[in-house]
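**Q** my questions are about this predicted structure, shown below with the sequence.
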Amino acid sequence: MRLGIQLGYSGEGFAAAVDEVVEFEAAGADLVVVPEAYSFDAVSQLGYLAARTSRMELASGVMQLYTRTPTLTAMTAAGLDYVSGGRFSLGLGASGPQVIEGFHGVAHDAPLARTREVVEICRRVWRREVLVHQGEHYRIPLPTAFGKPLKLINRPVRDRIPILLAAMGPRNVALAAEIAEGWQALFLDPAAMSRVFGPALAEGLARRDPALGPLDIMVPLPFAVAEPTEPLLARHRAQLALYIGGMGARGRNFSNDLVRRYGYPEEAAAIQELFLAGRRDEAAAAVPGRLVRSTALVGRTPELRDRIAELAAAGVTTVLVSPLAPTREERIKDVAELKQVLIDTPL
C-alpha cells in the first residue's frame, strides 16, 4: 500500500507545507496530492513541488473537469509530467454545481459523458495523435474555415499519464473503475465498501481494459499516531459537517448522499439543516462519532495495523493522509511510523 500526503487548500502556509513535504518524502512518503476547489490553482503549486521533491509522485486532487478545455488539461498534465521527470498523475473531478456554476460561470452538465470524452482526448494528445474528436460535448477542431487538426508540438515524457477520477456516486465510481488508472474516494468507511461501492466497482471493472492495470483505490484520511480523542478529531468532524451540510444545496449534495447510503439518513438531513441555517457548531456536533472514527486513521501502532489491514481488505491501495499532530516534528515522526507499519503489515 502506498503512502500519500494530502495537502490542504492553499493559503499563507503553503511554503511551510512544502518544506514539510520534503521531510515527508525523506520519511518514506510516496505521493503528494494538491487540491484545487475555489482556492489557488493546483497547477502552479504542483510545479513548485516538482522542483522541491525528487522521488515522490505528484497528483492533482483534483483539477476540475469544466474549468479547462480538454486539450489544455492534457497539455497541463504533460507539462507537469515533464517538469517532474515523469512523476505526475492527473486527478480529475466534476466538482459540483455550486463551484462550477457559482464561481466559474459554466454549466455543470453531463458530468459522466464529459468525463469520458475528456479522458479520451487527453490520451490522444499524449500519444501525439492529430487531434480529431467529434463527441457529443466536445468537437475538435471546430467546423470553421480556420479549424485545423493539430497534434501536440512537444513529445511527452510518457504517452500515458495516469488518470485518477474523483467519484462518490455509483455511476461515477463505475466510470472510474472502467476508464481510469485510479479512483480517488472521499470519506471512505471500509466496513461499508462492499455494500455501498461494490456493485458499481464490479460494473466498471467488468468493462475495464486490462491494459490499464489494476485500479488504484486512493483514500484521504486524517491521521495521527495517538488516541482518537474528540479534541484531536475535532477538525475532521468539522470538515465532515462542512461537506455533508454545506458542499451543495438541498437535493444536490454528493457527500450528503454518500452518508445517507452509509446508513445515516436522519443524521445527514439534520447536519444539512443545521449547517445551512448557520449553526455550524451544532452541525458538527450532529456528525455521528462512528462516522468520524471510521473515516479517519488515528490510533496507536497496534490499532493502525488493524486499520491498515481493514483498508487493504476493502481494496484500498493508497492512503492519502493529513497528519494531525500539533508540531512538525511529531507529524514527520508519525508519517515515518506509518510507513513502517505499511512495510511490516502483511497485505
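**A** Everything's here; your move.

**Q** going by C-alpha atoms from here, please, whenever you check contacts or count neighbours.
**A** Noted.

**Q** and the helices in the stretch 151-300 of the chain?
**A** 170-179, 198-206, 230-246, 254-262, 265-276, 280-285, 289-294 (DSSP state H, counting those that start in this stretch).

**Q** for the longest strand belonging to the chain, packing partners?
**A** The longest strand of the chain (DSSP state E) is strand 216-225. Packed against strand 216-225 by the contact rule (3 or more C-alpha pairs under 8 Å, 6 or more residues apart in numbering; DSSP states H and E) you find strand 182-184, strand 297-299, strand 318-323, helix 328-344.

**Q** name the helices or strands packed onto the helix or strand where residue 119 lies?
**A** Assigned by DSSP states H and E, residue 119 belongs to helix 111-126. Judged by 3+ C-alpha pairs under 8 Å, 6+ apart, the packing partners of helix 111-126 are helix 70-83, helix 170-179.

**Q** highest mean neighbour count out of those helices?
**A** Using mean count of other C-alpha atoms under 10 Å, the stretch among the helices and strands packed on helix 111-126 with the largest mean neighbour count is helix 170-179, at a mean of 24.

**Q** ok, the closest residue to residue 77 other than its chain neighbours - how many residues close by?
**A** Spatially, and ignoring its direct neighbours in sequence, residue 77 is nearest to residue 90 (6.2 Å; C-alpha to C-alpha, 6 or more residues apart in numbering). Residues lying near residue 90 (other C-alpha atoms under 10 Å) number 27.

**Q** residues touching residue 90, list them.
**A** Residue 90 is in contact with 59-60, 62-63, 77, 161-164, counting by C-alpha atoms under 8 Å, 6 or more residues apart in numbering.

**Q** for comparison:
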Amino acid sequence: MPRLGLAVPIDGLGFTESLELALEAERLGYTDAWAYEVNGSDGFTPLAWLAARSTTLRLGISLVPVFTRPPALLAMSSASLHHLSGGRFVLGLGSSSPNVVDRWMGGEHSRPLTRVRETVEAVRLALSGDKAAYRGTTLRMDDFRLGLPGAQVPIQLGALGPRMYRQAGAIGDGVITVFNTAAATPALLEDFYAGAAEAGRDPSTLDVVSKLFVAVDEDLDDLRPMLQRFLTGYGTVPAYNALLRRQGFAAEASAMADAWADGRRADAMAAVTDELLRALIVCGSAAECAEQLGGFVEAGVRTLLVAPITAATGDERRARLEHTIEAVARMIDTVAVDTGETPELY
C-alpha cells in the first residue's frame, strides 16, 4: 500500500487552519505531511508545529532550495526537527529556479546539479555530529560542529530532468516529483533507478514521492480558469516547460512559452489544454480519482502527496477541501496495486 501525505499549507486556507487539517488527516489515516516553500511560509516552521502535536506523521519538506541556506544551517534545522519529532523528519532538497533564487532571494542559480550534490554531502557531514569541513566547487564549510546530537536524517531530492533523477538515485534516499503524469512516470523513473543501480543501491529501499493536485467531485469546467493560470506560471519556467515536452506535450509547451515571451498572457493560459489538465490533475468523482491515483501507484509512486484544490470560494472552500482529504483517505485501500512486498521506508 502506498504512503499517503498531505501538502501543507493548503492554498486558500489560513496558515494554522491548514496545519489543523493535517492533524485531522493523521486521524483519517494519512501517513505523511509535507511542507513546501515558495513565497509564503518557510518549510521548517509548519513542521515544527506539527512535530509538537502529531504522533505518527512522517514530516517532510518538498523542498528546500540548496542556494538559499548554507549546509551548516540546513543541518541545524534538520537536526532540530529530527529530535523534536522523534526521528520522523525527511529533508527534501532541490535546485529551485532562477526566478526564486536570483530575483527573489538575491542569490545565484548556478551549476545546480553540482550544488545539489555538494549540499547533500556537506549536510550529511554536518549531521554526523563530528567536526566537519567541506570544500567543493560551489560551497565550503570549515570546522563546523553540530551543537545537537548527531542525526540520521533521510535526504530526498527534487527532480525534473534526467540528470537530477539519476543523481537522486545515486545519492538520495528518494526522489520528489511534481507535474509528472502517470503515463510518463515509469519513463521518468528510469534514470532514477539507473542512478541507483550504478551506485550499487537497492532501488526498492528508495522512496518516490509525487505531489499531486487533487479535486474530488469537482467539475473541470469550474477548475479550468484557476488551473490554467496556475500551470502557466510553472509551464513558462524553462525547466518545467522541458518536463512537459518530455511527457508528450511539446505543442502545448511551445505555445505557452512563445505566447508568454510575446506578452500574450491570455494566449499562454489558453495553451493549457484540457488534455494537459486531465493528465496533470487528479479530478472527477471519487471512483475516477481512485483510478487515477492507482495509475500513479502502478507507475512506481510510493508516496502520494495530496495537494487538495477546489474552485469553491468563501465559506464553502474549507468544506470542499476537507471533502477531498477525507475522500482520498477512504479510497487509499483501492489504489494499492500488487507490486510485491514493500519494505518500510527509513
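**A** Thanks, I have the structure now. Just so you know, these numbers come straight off a predicted model, no measurement behind them.

**Q** TM-score for these two?
**A** For this chain pair, the superposition-based TM-score is 0.87 by TM-score structural alignment, normalised by the length of structure 2; 331 aligned residues with a C-alpha RMSD of 2.3 Å.

**Q** quick revisit: can I take it that the residue nearest to residue 77 of structure 1 is in a strand?
**A** Yes: Residue 90 of structure 1 forms part of a strand when assessed by DSSP: H, G, I helix; E, B strand; the rest coil.

**Q** map it onto structure 2.
**A** In structure 2, the residue matched to residue 90 of structure 1 (TM-score structural alignment) is residue 91.

**Q** just to revisit the earlier point, ok, which of the helices and strands packed on strand 216-225 of structure 1 comes nearest residue 32 of structure 1?
**A** For those, proximity to residue 32 of structure 1 was assessed by C-alpha to C-alpha; strand 318-323 is nearest, at 7.9 Å.

**Q** superposed on structure 2, what's the mean shift for the closest one?
**A** Here the mean offset of strand 318-323 of structure 1 against structure 2 after fitting is 1.3 Å, by mean C-alpha distance after the TM-score superposition for structure 1.

**Q** from the chain's centroid, how far away is that strand?
**A** Counting by C-alpha atoms, centre = their mean, to the nearest Å, strand 318-323 of structure 1 is centred 11 Å from the centre of its parent chain.

**Q** equivalent analysis for stretch 92-105 of structure 1, please.
**A** 16 Å.

**Q** ok, back up a step: okay if I get the helices and strands packed on strand 216-225 of structure 1 as JSON lines plus distance to residue 26 of structure 1?
**A** Supplementary listing: these in JSON lines, determined by distance: least, C-alpha to C-alpha, whole Å:
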{"stretch": "strand 182-184", "distance to residue 26 of structure 1": "24"}
{"stretch": "strand 297-299", "distance to residue 26 of structure 1": "21"}
{"stretch": "strand 318-323", "distance to residue 26 of structure 1": "15"}
{"stretch": "helix 328-344", "distance to residue 26 of structure 1": "9"}
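
**Q** tabulate these in a markdown table, adding columns for mean neighbour count and distance to residue 22 of structure 1.
**A** Listed next are these as a markdown table, based on neighbours: other C-alpha atoms under 10 Å; distance: least, C-alpha to C-alpha, whole Å:
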| stretch | mean neighbour count | distance to residue 22 of structure 1 |
| --- | --- | --- |
| strand 182-184 | 26 | 23 |
| strand 297-299 | 23 | 22 |
| strand 318-323 | 23 | 14 |
| helix 328-344 | 18 | 10 |
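
**Q** and of those, who's closest to residue 260 of structure 1?
**A** strand 182-184 (19.5 Å).

**Q** give me the distance between the residue most central in space within structure 2 and residue 160 of structure 2.
**A** Closest to where the C-alpha atoms of structure 2 average out (C-alpha atoms, centre = their mean) is residue 62, at 4.1 Å. As judged by C-alpha to C-alpha, to the nearest Å, residue 62 of structure 2 and residue 160 of structure 2 stand 13 Å apart.

**Q** what's the answer for residue 87 of structure 2, then?
**A** From residue 87 of structure 2 across to residue 160 of structure 2, the span is 28 Å (C-alpha to C-alpha).

**Q** give me the more crowded residue out of those two.
**A** residue 160 (22 against 19).

**Q** and the more buried one, what's its match in structure 1?
**A** By TM-score structural alignment, residue 160 of structure 2 lines up with residue 168.

**Q** list the contacts for its match?
**A** Contacts of residue 168 of structure 1 (C-alpha under 8 Å, 6+ apart): 185-186, 254-255, 258.

**Q** got it, and residue 111 of structure 1?
**A** By C-alpha under 8 Å, 6+ apart, the contact set of residue 111 of structure 1 is residue 94.

**Q** would you mark the buried spots in stretch 194-211 of structure 2?
**A** 194-196, 201, 203, 206-211 (16 or more other C-alpha atoms under 10 Å).
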